[in-house]
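*Asks:* Task: produce atomic coordinates for the following.
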Amino acid sequence: MAEQLKTLRLILGDQLNHKHSWYNSSEDHITYVMMEMRQETDYVTHHIQKVIGFFSAMRNFSEYLRERDHKLIYLRINDEDNQQALDKNIQKLISENDFEKFEYQLPDEYRLDEQLKELCNNLDIDTESFDSEHFFTNRTELEKFYEGKKQLTMEYFYRYMRKKHNILMATDKDPEGGKWNFDKSNRKKWKGEPKIPHERGFRKDVSDILAEIEKAGIKTIGEVQESNFNWPTSREDSLSVLNYFCKNLLVHFGDYQDALHTEQEYLFHSRLSFSMNTKMLHPKEVIESVIDHYYQNKDAIDISQVEGFVRQILGWREYMRGIYWKEMPGYRRTNKLRNQNELPGFYWNADTKMNCLHHSIKNSLENAYAHHIQRLMVTGNYALLTQTHPDEVDQWYLGIYIDAIQWVEITNTRGMSQFADGGIVATKPYVSSGSYINRMSNYCKDCHYKVSKKTEEDACPFNSLYWNFLDAKRDEFKDNQRMNMMISLLDKKDPEEMKKIRERAKKIISSPSDF
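*Replies:* Modelled structure (predicted):
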């Protein structure tokens, strides 16, 4: 038998996959390393709950490995030996411990992929990379699927994934329920009924981790209740949230997944994205748990609730990852609409008279969370209508949400939300006046502004911003068939009305703190 090389294996903070084949047995020649680093806390200003969540989940995972007799080096944020950078820590550990081989799992972020490739090129020992064993697809599967096609329509990729993995299929070719997509059933406004069960919460004391973060001097945004931290940070926690979702929330998830309400932070959403994006849960086990519960309760749960959930994970999540690896590194610089404005200051304090923005941003600051419609049609919609530079929008979204890792954040933000990629992800910009927000929420009811008015002092800012945006960007949309109707309506507007719209929009964009 060949002699086994003394090996150092790296585990990144979003690679907490308990079921990875690496851990099937403990071997004396293998040492794992996990690191809390300023490199990762400082590349963007993160929400305090995000930093706490990652540190806590990493520490819980390290205990899991130690309990199974794996050899592990764990560098905490304030350890004297911590060089605070991935490459420096690895080089130091290899030098001091005479490791003969370095291994790592393929990272999900381009910057870490490049950093690890460069590190391996500079090491004079053997190196090897492994799959993270998490996703349904590999990095290039989506690119191969769309080869030769003009548009990267997600729906076709989603159907391919359903067939390939036999998920919600009646036969090899036919979807369960007779339709591939029940999106039109997923747009109900929540008006107080049905009652929403309290989320599966946690009352964790994170004061020790918070003290370490403060000692390190890490700059953060948002707030935290140090004795009532409310996110899952272990596999046990994550499974508990998954089971709670299936039993209590799935029954109405699809109906109200796009709804917005001032008194509800989570509605019927699962709160599983952090657990999946750190790999504490595998997307396959999440989908299987939901479908199994559906099959056991078919009399009570409609397929539209389940399909809407499956589409977000098997469709959007895998699709966005595929787009990321297909389009990077250029994707992070795309700004096809040439937007240049700064993000308003109220994105960091929720101090605005616009009720929809106030509640969505307040939720983000207090809970490191907002669901996809708050992100897309409130904060994202406003940023696009005010023609904010996508770099600024990226930085905010990447920092403020606990589940934000670049591979999933940037494609949703720069592509789906800001149309900065010119239509790679979305076939048209996701913009609207105040009418959409009014249709899906109760935000407009007690707002300082009137959604029914257009250019008056108390008119909803979204109304003038919307038509001003279409007017300002009409050249970019002249060849977009999905925008033809709105451009046609724009062309029919009275010149005097358009003058008032432009003046009102200019005032909002130039003085956002006044609104």
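*Asks:* alpha carbons only for contacts and neighbour counts from here, please
*Replies:* Will do.
*Asks:* What distance do you get for the nearest residue to N78 once chain neighbours are set aside to G222?
*Replies:* Leaving aside its chain neighbours, N78 sits nearest to A216 (6.3 Å; criterion: CA to CA, 6 or more residues apart in numbering). Distance of A216 to G222, given as CA to CA, to the nearest Å: 17 Å.
*Asks:* Please provide the structure for the following sequence as well, for comparison with the first:
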Amino acid sequence: MVTPRLILVLGDQLSDDLSALREGDSARDVVVMAEVQAETDYVPHHPKKIAFLFAAMRKHAAHLREIGWQVRYTTLDDPENTQSIPGELLRAADATGAQEAIGTEPGEFRLIAALEDGPLPVHLFPDDRFLCGHAEFDAWAEGRKELRMEWFYREMRRKTGLMMEGDKPAGGRWNYDQENRKPPPKGLSCDGPLRHDSDDVTRDVLALVRDRFGNRYGSLDGFWFATDRTGALAALDHFIGQSLPHFGDYQDAMVKGQPFLHHAILSVYMNAGLLGWREVCEAAEAAWKAGDVPINAAEGFIRQIIGWREYIRGIYFREGPDYTLRNVLGADRDLPEFYWSGDTDMRCMNECITATMEEAYAHHIQRLMVTGNFALLAGIDPHQVHEWYLVVYADAYEWVESPNVIGMSQFADGGVVGSKPYVSGGNYINRMSDYCKSCSYVVSRKAGEDACPFNLLYWNFLDRHRDRFERNPRMAQMYRTWDRMDDDHRRTVLSEGDTILAKLDRGDRV
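*Replies:* Predicted coordinates:
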């Protein structure tokens, strides 16, 4: 009798075209999938994320059985569940006689280490569902003084041929940001992503998650995610037809009561494996070629996937497991409690946090220029910020989340990802949203009791980090502006900024 091997399939590896499955033999080997407490609890994930993954895992296990695989699946409430991935592999080995396991490389160093140090030998194959492998990214990065995404993106365009005319970019330009990122006009709205009804499998999972995780940050009500590949493909078709035509124009816009606008919300499905980068990008390219989508929208969307998404993954694996601990600015303030409640007088923060609680989602500008911007200005410990983002979003996995937060949002890596910190006062938020119109603070006020905290903290941040940033060519103009201000005004601004920081330290309402 031939001894079987175990094939580990993780919750974010819900793809038929998985390297470990290609290496396996469906007539001999046993697929192992497991819902375990160690993966729900290393940070207290949003219950909607847990529900999405468990329902999608159960359906993918059923699909693998249908196409001929033997699958050993452990539910969270199985009384024999060891509640860890290595523990479930060992239990499966005891039951099947397997002496080894194979898997596809996880997307988090934490889990890679757990498998390498586990009691059963596990051989991990590269995750080739991505466009750019580790060696290719390292070869691109080697010897460069700056690892700028734009240059990487152009290489990926050439490699894939997406929106290329020979060796030239379609339309003669690599990106169309000049046509993108318009402020929202009055009345801007969108129906948002395709919403899916829950079936029996999903309802069973929702009951389990509500019982086990109902007291966590975030609401489980109104669950609408697709939980299988068919639903994810329908969500892709819906986005291409309904929202992509306007995505470029309004990708940075923010509107009260409109958490989605024209964004795709496909990262939830892509990062779990239900959709692949190629089919998503080719659908966008085809819509542009058919004349249904303008070039600025198609290019801007494709850049997010083969440019930014692949670049961020390359940074994560190149920089190593200690990346999330970087803190070059020495930020050490605790994350304010209102990040967990939305209980703040700042309308922009309240809007973005409460929407995140409800939907396990916020779009990239809400993450970068509202919640991330405030944390950076206020000197919040970047590791706490990193863990908050990992908790609250359904599409968050460490490979994609940590470089976006530690690097792009918090500048804690000292400039590996971004050439400057992404900070702004209230004017940017006012220009790109309608939040400020109903805020308790006055965005036009630069000082005084009702001055926007973003305005005060912006100058406070620049002042306390002057030695690091005043020679940065992208920031020098702001220091010249600061230096031209009246001395009394500057002292007032710094003092009032310190008052806000003191309120944060005391836990007072801001």
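*Asks:* before we move on, back to that, more neighbours: A216 and G222 of the first structure, which one.
*Replies:* For A216 of the first structure versus G222, neighbours defined as other CA atoms under 10 Å are more numerous around G222 (22 against 12).
*Asks:* Show me what the helix or strand containing A113 of the second structure packs onto, helices and strands only.
*Replies:* Secondary structure from DSSP states H and E places A113 of the second structure in helix 109-116. The contact analysis (3 or more CA pairs under 8 Å, 6 or more residues apart in numbering; DSSP states H and E) places helix 109-116 of the second structure against helix 85-96.
*Asks:* Report the mean deviation for the helix or strand just after the helix it packs on after fitting onto the first structure.
*Replies:* Per DSSP H and E, the first helix or strand lying C-terminal to helix 85-96 of the second structure is strand 101-104. For strand 101-104 of the second structure, the mean deviation from the first structure after alignment is 0.9 Å (mean CA distance after the TM-score superposition for the first structure).
*Asks:* Now do strand 101-104 of the second structure: which elements does it pack against?
*Replies:* Where contact means 3+ CA pairs under 8 Å, 6+ apart, strand 101-104 of the second structure is packed against strand 6-8, helix 19-23, strand 122-125.
*Asks:* Nearest residue to Y146 of the first structure in space, please, no chain neighbours.
*Replies:* L152 (6.3 Å).
*Asks:* shouldn't that neighbour be in contact with G423?
*Replies:* No: at 9.2 Å, L152 of the first structure does not count as touching G423 under the criterion of CA atoms under 8 Å.
*Asks:* Distance check, the counterpart of W467 of the first structure in the second structure against M33 of the second structure.
*Replies:* Superposed on the second structure with TM-score structural alignment, W467 of the first structure falls opposite W459. With distances taken as CA to CA, W459 of the second structure is found 51 Å from M33 of the second structure.
*Asks:* again with D117 of the second structure
*Replies:* Separation of D117 of the second structure from M33 of the second structure (CA to CA): 19 Å.
*Asks:* who's more crowded, the two?
*Replies:* M33 (23 against 12).
*Asks:* isn't there a strand covering the more buried one?
*Replies:* Yes: assessed with DSSP: H, G, I helix; E, B strand; the rest coil, M33 of the second structure lies in a strand.
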